[in-house]
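Participant: my questions concern the predicted model and sequence given below.
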Amino acid sequence: MKFKQLGIGLAAVVFFAACSNQPKTEEASKVDPTEVSTPSENTKSLSGKGKIEFEEDAFDFGTVKEGEVVDHVFEFKNTGEEPVIISAVSASCGCTTPDYTKDPVLPGKEGEIKVAFNSEGQVGTQQKIITVSSNATNKVTTVQIKGTVVKNK
């Protein structure tokens, strides 16, 4: 029993000693503190003066057979004065998969939201909302795809 307690105690000492002895790398010591930006500097440089303007805010895919996948690209332009950074894009249904421009969109430049709608199990009239969140003046914008899915016979 004493050996078991001694083993547990020794293991605890080794564990705690190992946790506090993290090796320092050369890279960490090379960082010049005057070159590190602070969070206030970063947020100050992007004060939300970018603006997203979509060429179209809705796409009607018409009538498709159940099981077909409908793809569409919503293009937008930054008509503001600062870069627009998209932080998230989500769809109102798991059957709709969005992908989007990850890089900052500079003023006057364009970005895109690609949407794929899988019509499997979605028979009937469809309207799917895609929500775009960003640092723009219009922080949350939406686009939609709509149409009708008919049963595949």
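Facilitator: Good, I have the coordinates. Residues are numbered from 1 along each chain as shown.

Participant: only C-alpha atoms from now on, for both contacts and neighbour counts.
Facilitator: Noted.

Participant: for this protein, which helix is longest?
Facilitator: helix 2-20 (DSSP state H).

Participant: quick check: buried residues in it?
Facilitator: Neighbour-count burial for helix 2-20, counted by 16 or more other CA atoms under 10 Å, picks out no residue.

Participant: check the offset of it from the chain's centre.
Facilitator: Between the centre of helix 2-20 and the centre of its host chain there is 44 Å, according to CA atoms, centre = their mean, to the nearest Å.

Participant: putting a second one here so we can go through both:
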Amino acid sequence: MNNKVIGFAALVFVLMAVSCKEKDQFSEIKIDEKNNMVIANDVVTGEVTKIKTTMKPEDYPQIEIENKGEFDFGNINEGDKVEHVFKFKNVGKKGDLVVVDARASCGCTVPEWTKEPLKVGESGEIKIVFNSAGKPGQQSKTVTLTTNTESGHELIKFKANVIPKAK
């Protein structure tokens, strides 16, 4: 009997959570008519969600990242903090380019980026700082950019050969 009550209570809780999620999923919703998209903050995760409306492919902003978004630090010593600045440009035909978020594939990398909308032809930067402490050997990392481009995301890749500390 006790298991039935607990099971029923759990079912009711899940159903309430799902129904509330649909109604109150976003705490803040902004409509960006210029870039034809909706930007919202998720109540539960706090993450920014971008919901695009239907546009022709040529109407989306386009991003061009120098060196195709790849960089090689070469050999570095374990414990070194190294940084690189990727330059990027809005090469689309219309619409402002917005980099909404930048997330590294691990906690050893911290990205900082231009957050202001970039008009066609304007440039911005993404600085990555990689902390090689405790990361000996060949390292390959990525930073995922959430953008208002047609794909909605772009990847930046970097690698380094981290020389272990002498013992």
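Facilitator: Structure received. What you see is a predicted model; the values in this text were computed from it and never measured.

Participant: which residue lines up with residue 95 of structure 1 in structure 2?
Facilitator: Aligned by TM-score structural alignment, residue 95 of structure 1 pairs with residue 108 of structure 2.

Participant: all helices for structure 2, in order.
Facilitator: Under the criterion DSSP H, structure 2 contains helices at 2-23.

Participant: what about the strands in it?
Facilitator: In order along the chain, structure 2 carries the following strands (DSSP state E): 26-32, 37-42, 48-52, 63-65, 70-77, 81-90, 99-104, 109-113, 123-131, 137-147, 153-163.

Participant: run the angle between the second one and strand 26-32 for me.
Facilitator: By that I understand strand 37-42 of structure 2. Inter-element angle recorded for strand 37-42 of structure 2 and strand 26-32: 170 degrees (by axes from the mean of the first three to the mean of the last three CA atoms, to 10 degrees).

Participant: what's the distance between strand 37-42 of structure 2 and the middle of its chain?
Facilitator: In terms of CA atoms, centre = their mean, the centre of strand 37-42 of structure 2 is found 14 Å from the chain centre.

Participant: now swap in the last one and tell me
Facilitator: A distance of 15 Å separates the centroid of the chain from that of strand 153-163 of structure 2, by CA atoms, centre = their mean.

Participant: quick check: the most centrally placed residue in structure 1 vs residue 102 of structure 1, distance?
Facilitator: For structure 1, the residue whose C-alpha lies nearest the mean C-alpha position (CA atoms, centre = their mean) is residue 88; its distance is 3.5 Å. Using CA to CA, to the nearest Å, one gets 9 Å for the distance from residue 88 of structure 1 to residue 102 of structure 1.

Participant: kindly report the same for residue 116 of structure 1.
Facilitator: For residue 116 of structure 1, the distance to residue 102 of structure 1 under the criterion CA to CA works out to 17 Å.

Participant: these two: who's more crowded?
Facilitator: Neighbours were tallied for residue 116 of structure 1 and for residue 102 using other CA atoms under 10 Å; the higher tally belongs to residue 116 (16 against 13).

Participant: distance of the more buried one relative to residue 8 of structure 1?
Facilitator: In this view, residue 116 of structure 1 and residue 8 of structure 1 are 56 Å apart by CA to CA.

Participant: also residue 150 of structure 1?
Facilitator: 67 Å.

Participant: ok, residue 137 of structure 1 next?
Facilitator: According to CA to CA, residue 137 of structure 1 and residue 8 of structure 1 sit 59 Å apart.

Participant: check residue 88 of structure 1 too.
Facilitator: Counting by CA to CA, the gap from residue 88 of structure 1 to residue 8 of structure 1 is 48 Å.

Participant: and for residue 122 of structure 1?
Facilitator: For residue 122 of structure 1, the distance to residue 8 of structure 1 (CA to CA) stands at 59 Å.

Participant: before we move on, what about residue 65 of structure 1?
Facilitator: Separation of residue 65 of structure 1 from residue 8 of structure 1 (CA to CA) stands at 66 Å.

Participant: residue 108 of structure 1 matches what in structure 2?
Facilitator: Looking across to structure 2 (by TM-score structural alignment), residue 108 of structure 1 lines up with residue 121.

Participant: my guess is that match contacts residue 88, does it?
Facilitator: No. Under the contact definition of CA atoms under 8 Å, residue 121 of structure 2 does not touch residue 88, with a separation of 10.1 Å.

Participant: fine by me, we can end here.
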